[in-house]
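Chemist: 3D, please:
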Amino acid sequence: MKKKILIYYLLLFLVFAITILAFQYHREKLYKADLLNTVLNDTNEMVFHSIAEHKGSLSHLDSLVVLLPYTDQRVTVISLKGNVLYDNVVKNVSRMENHFERPEIVLAREQGNGSDIRTSHTTGKRYYYHATLFSTCYVRSALPYDVTVSSLLSPDNLYFYFWLLLTFVVTAVLFYFSNRFNEQLQQSQLEHDATIRRRLTHQVAHELKTPLSSIIGYMETLHENPTLPLERQQFFINRSFAQAQRLNQLLQDILLLNELNEAPQMVDMEAVCLNPLVDQVLEDVALRLQQKTIHVETSLGGEIWLKGNSMLLYSIFRNLLDNVIAYAGEGVSVRIARTEENTSHFFFVVSDNGTGVAEEHLRHLFDRFYRVDKGRSRKTGGTGLGLSIVKNAVELHHGVISVHNRVGGGLEFHFSLHK
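Modeler: Modelled structure (predicted):
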């Protein structure tokens, strides 16, 4: 949890920081280019005004160029048709190519000013060019694109170091608060788990106490009254045996629930055909169904094959039927049906037309040891874990289960099982 939170906020900050850095880097480059262009543009204007003062003569430009701030600065005067009229580096300008399509000239023609970095066709050196369009000609200034010019155009790295420091500080702060949050979360989880364990321990102890007390009571009566009639002794033995069976069932249910919750990966999954499994459930509870005159209708619609655990799939249908037998009443009808399927799941319903359950109890039916009528539940021999096992078994098979009251009476369980 801590790592996930830290990574999430760190990534969020990094995206923000990189966006700001990219934006600032672009702005800084434009700013530095504008500064250099301003210097070169001032030179271009000075050259043009000097030409205008000398009534178009270019003979004086050599003496002017010597006064420029950069000793290696190149100045070129180009006609509006692209012919080179003057260049302080190349003395014989008549042999120079037409410059009408030079990138900086094209930009100057379109925008008034234009810049470009490229290698000169004439000298073979790499220059930073800046051209300005005037009324009678283009004036272009250029500087050799060396370390000096490159550094002039390079953004200031100070803000990079600032953002690097800020990233480190924010990461440290996020790590600190994430760690604190995780500690609080762990503490809260430990307290919650401790509360759940105490409650569960109390519930288990309470559930175990009833059958154990009954067994001890019956055995104590037999032990202290060896002369009891055989019929009475058999009664106490039968009662003790029934309570022992209930105790055994309770322990098995607790162990099964613990296995489902603590080590679901240890449950073996294999290809299972659900139809014979449901038939087995009906066969195992046939006598109890007959005793309560409960009619069961199945509608599974052909063979149903899925990947699952046969014991847990059995327990789903067995516990749902046991629930009907125990609480729905006598003379009711039960429906077990596959309602639909898609590419990943089968969908089922187990419903009855019995007494149903008050609405306030529905959301608790899958809770461990929850009973709508505690006295009645214990008389039926239930452990209070059946529906909790059903819910956990369905979820282990990547399905979901819900319950609601039917219109006209009874309960309806809808659940899905992954293929």
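Chemist: CA atoms for contacts and neighbours, from now on please.
Modeler: Noted.
Chemist: what's around Ser214, how many residues?
Modeler: 17 (other C-alpha atoms under 10 Å).
Chemist: I'd guessed it sits against Gln243; true?
Modeler: Yes - look at Ser214 against Gln243 with C-alpha atoms under 8 Å: they come within range, at 7.0 Å.
Chemist: could you pull out the helices in the stretch 301-419 of the chain for me?
Modeler: 310-327, 359-362, 374-380, 386-396 (DSSP state H, counting those that start in this stretch).
Chemist: ugh, wrong one, I meant the stretch 51-200 of the chain
Modeler: Per DSSP H, counting those that start in this stretch, the stretch 51-200 of the chain carries helices over the ranges 61-65, 103-111, 147-153, 158-224.
Chemist: so which of these is the most surrounded?
Modeler: helix 103-111 (a mean of 19; mean count of other C-alpha atoms under 10 Å).
Chemist: show me how far it is from its chain's centre.
Modeler: Counting by C-alpha atoms, centre = their mean, to the nearest Å, helix 103-111 is centred 52 Å from the centre of its parent chain.
Chemist: which other residues reach it?
Modeler: Applying C-alpha atoms under 8 Å, 6 or more residues apart in numbering, the external contacts of helix 103-111 come out as His99, Phe100, Asn113, Gly114, Ser115, Asp116, Tyr129, His130, Ala131, Thr132, Leu133, Tyr138.
Chemist: dump the residues you listed to CSV, plus neighbour count and distance to Leu222.
Modeler: Below are the contacts of helix 103-111 laid out as CSV (neighbours: other C-alpha atoms under 10 Å; distance: C-alpha to C-alpha, whole Å):
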residue, neighbour count, distance to Leu222
His99, 17, 122
Phe100, 18, 122
Asn113, 21, 115
Gly114, 22, 113
Ser115, 21, 111
Asp116, 16, 111
Tyr129, 25, 115
His130, 27, 115
Ala131, 30, 118
Thr132, 27, 119
Leu133, 25, 121
Tyr138, 27, 124
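Chemist: for comparison, sequence B:
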Amino acid sequence: MNIKLTYKQRIVFYFSIIIAVFTVGIIFFEQQQVQHERAQSIERMLENNADIIHNYLLNNTDSVPFRVSAAHRMVQYMPADLRVTLIDWNGNVLYDNRLDADSMENHLKRPEIQKAIGFSAGSNVRMSASNSVRYLYYAKKYNEGYFVRVALPYDVKIHSFLHAQNSFMYFILLFFIVCVLMMLYFANRFSRSLKQLSDFSLNVKNGQPLPPSFTFSDDEVGQVSADIVENYNLLQENRRRVALEREKLLQHFQYSEEGIAIFSENRKKIYSNSHFLQYLNVLIDKPMLEIENLFSDPVFHEVVAFLDDHSRYDNTFAQRFDKSGKQFSVRVIIFDDKSFELYISDITKSEKTRLLKQEMTNNIAHELRTPVTSIRGYLETLLSMEAKDVGRMRNFLDRAYVQTIRLSELIQDISMLTKIEEASDRFEKEPVNMKQLLDELGADLNSKFNEKHSKYVVDVGADVVIYGSRTLLYSIFRNLTENAIAYGGGNIDIVVRCYMKNKEAVYFEFYDTGVGVEEKHLVRIFERFYRVNEGRTRNTGGSGLGLSIVKNAVLFHRGNIVAKNRSEGGLSFLMSFPLIPLEEDRIEED
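Modeler: A predicted model of the protein is given here:
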């Protein structure tokens, strides 16, 4: 059976617990304070004894043997239950009035000695390892090279002295009883008022008119409490929803890559995320911690002018900045209540991407124009020729076919590069045996090697395995090999070797013994459509994307590649690939 407590009973019960906890806390605090003060009193007494012994030794001795005998004489005048020990700075016991000093072990590690070393004095209560008596120890360090340690047995007398008397406890308990009685009295009065309010609330809630003779009477506060709680719960639910939406908004701001700050009408900060202060300090010349100061900085004078312009027709404003090699966009949005938001966006990457795409589009159009124009010219020539001129027609058809092959390869290279950059998740990863892959490449290009009288050498162990895309790894070494065949000249060696392998990565060198390239071109050979020699590349039919595909395919595997000329002649590419798949690779594989 559940017992329902009245409002008064709950008040008495809860406040009794609070007063009881408060009373116990006061008693405990008072006990601790008294005990601490009395312990300090005993320590001061022991310190006085130690100082008396030290002064006596200082005035009557000047060497260790005399100190021991002097200490023995002095102890006779000290309290009978006082234990005195003389210890040098190395922890050796020189004298003890209770035990033979020669039989006692080194005391340097005793707690009170350790405290005395660090703080000149220290105390400790513990069982003596020498005579199995519990002591209150006090040790003090003196500049003459020794410690004086004095101790009293921690017996009933000292133990009772350290504990506070109970008179204060009785007073506090009496205070607790008085508080409870007073609380009962005021709870009765308060409860009567609430009961009267309950009747009033019920009449109002039921829509009943109050009778002229209506008077407040005693009743429970359940109904009125329920009404108040119901309204409170509705209010809290609305507040919770508002707080939840606010939290969502703040999380959006916090994780946004834009710098966002909200200001009141008088330009006081309401909120700002971390990116805003970071971008702000890039735009201005001097570091700024208080973001409200930005309105006095010359960099934002146009923003301030827009905010000050009350005749404006638009509530938005945008401005671009170039600073420290980066590009930023600053936007202002003014709300109806005159508060406003400031956005600072780092558009460097998007601008570079836009320019890169624009450049690539122009390059693609330029590259496509040549084969398409050639094919159109050949076809127009064929259409104007007589059917009996079969030889010339065959010649133009062959030329058109070569241009279609070139166009097809160009489209294939563009597709491969786009897939690596924008759809890299479509490449499946697996353990790839590099020896087998390179041997397969040699077989595929054997006819080209014979045509150029070149030699293909693979110096890679059968145990070299890379976790990655077989398609892209094959593409890396095929593009490098075809590049060497096309531009290295004839009668050359093309070598792929694994020159180092450890637990983390495998390192390859791909080189040829051909003509190499000029040093000024090395830093740009991985750029899209970059050609060392425009005329020579046109003759060989290259798209200008081969080495760019190589670079992006290596980066796809989280590797690295650099190019350099060999002192012996020819071009060399140094590559590294991680051997151990990263955690995200394992997750994708699973």
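Chemist: now the contacts of helix 103-111 of structure 1 in TSV, with distance to Ile237 of structure 1?
Modeler: Formatted as TSV, the contacts of helix 103-111 of structure 1 follow (distance: C-alpha to C-alpha, whole Å):
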residue	distance to Ile237 of structure 1
His99	117
Phe100	116
Asn113	110
Gly114	108
Ser115	107
Asp116	106
Tyr129	110
His130	111
Ala131	113
Thr132	115
Leu133	116
Tyr138	119
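Chemist: under the alignment, what does Asn446 of structure 2 map to in structure 1?
Modeler: In structure 1, the residue paired with Asn446 of structure 2 is Ala286, using TM-score structural alignment.
Chemist: quick one on the thing from earlier: may I see the helices of the stretch 51-200 of structure 1 organised as TSV, with distance to Glu28 of structure 1 added?
Modeler: Compiled in TSV, the helices of the stretch 51-200 of structure 1 are given as follows (distance: least, C-alpha to C-alpha, whole Å):
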stretch	distance to Glu28 of structure 1
helix 61-65	30
helix 103-111	21
helix 147-153	9
helix 158-224	10
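Chemist: what sits against Arg197 of structure 1?
Modeler: By C-alpha under 8 Å, 6+ apart, no residues touch Arg197 of structure 1.
Chemist: how near is it to Gln189 of structure 1?
Modeler: The gap separating Arg197 of structure 1 from Gln189 of structure 1 is 12 Å, by C-alpha to C-alpha, to the nearest Å.
Chemist: also Arg335 of structure 1?
Modeler: Per C-alpha to C-alpha, Arg335 of structure 1 is found 41 Å from Gln189 of structure 1.
Chemist: hang on, the earlier thing: which of the helices of the stretch 301-419 of structure 1 sits closest to Leu61 of structure 1?
Modeler: Proximity to Leu61 of structure 1 (C-alpha to C-alpha) singles out helix 386-396 among these, at 90.0 Å.
Chemist: how far apart are that closest one and its match in structure 2?
Modeler: Following superposition, helix 386-396 of structure 1 is found to deviate from structure 2 by 0.9 Å on average (mean C-alpha distance after the TM-score superposition for structure 1).
Chemist: Provide the aligned range in structure 2 for that helix.
Modeler: Counting by TM-score structural alignment, helix 386-396 of structure 1 pairs with residues 546-556 of structure 2.
Chemist: pull the residues that contact the matching stretch.
Modeler: Applying C-alpha under 8 Å, 6+ apart, the set of residues contacting stretch 546-556 of structure 2 from outside is 413, 416-417, 420-421, 424, 472-473, 475-477, 479-480, 483, 525-528, 560-561, 575, 577.
Chemist: at 10 Å instead, please
Modeler: 410, 413-414, 416-418, 420-421, 424-425, 427, 468-469, 471-480, 482-483, 524-530, 558-562, 575-577 (C-alpha atoms under 10 Å, 6 or more residues apart in numbering).
Chemist: now list the buried members of those.
Modeler: Buried members of the contacts of stretch 546-556 of structure 2, scored by 16 or more other C-alpha atoms under 10 Å, are 410, 413-414, 416-417, 420, 468-469, 472-480, 482-483, 525-526, 528-530, 559-561, 575-577.
Chemist: skip the chain neighbours and tell me the closest residue to Lys452 of structure 2.
Modeler: The shortest distance from Lys452 of structure 2 to any non-neighbouring residue, by C-alpha to C-alpha, 6 or more residues apart in numbering, is to Gly490 (4.9 Å).
Chemist: which position in structure 1 pairs with the one you found?
Modeler: Match for Gly490 of structure 2 (TM-score structural alignment): Glu330.
Chemist: for burial, what's the neighbour tally of its match?
Modeler: Glu330 of structure 1: 18 neighbours (other C-alpha under 10 Å).
Chemist: where's it relative to Asn353 of structure 1, distance?
Modeler: From Glu330 of structure 1 over to Asn353 of structure 1 the distance is 10 Å, taken as C-alpha to C-alpha.
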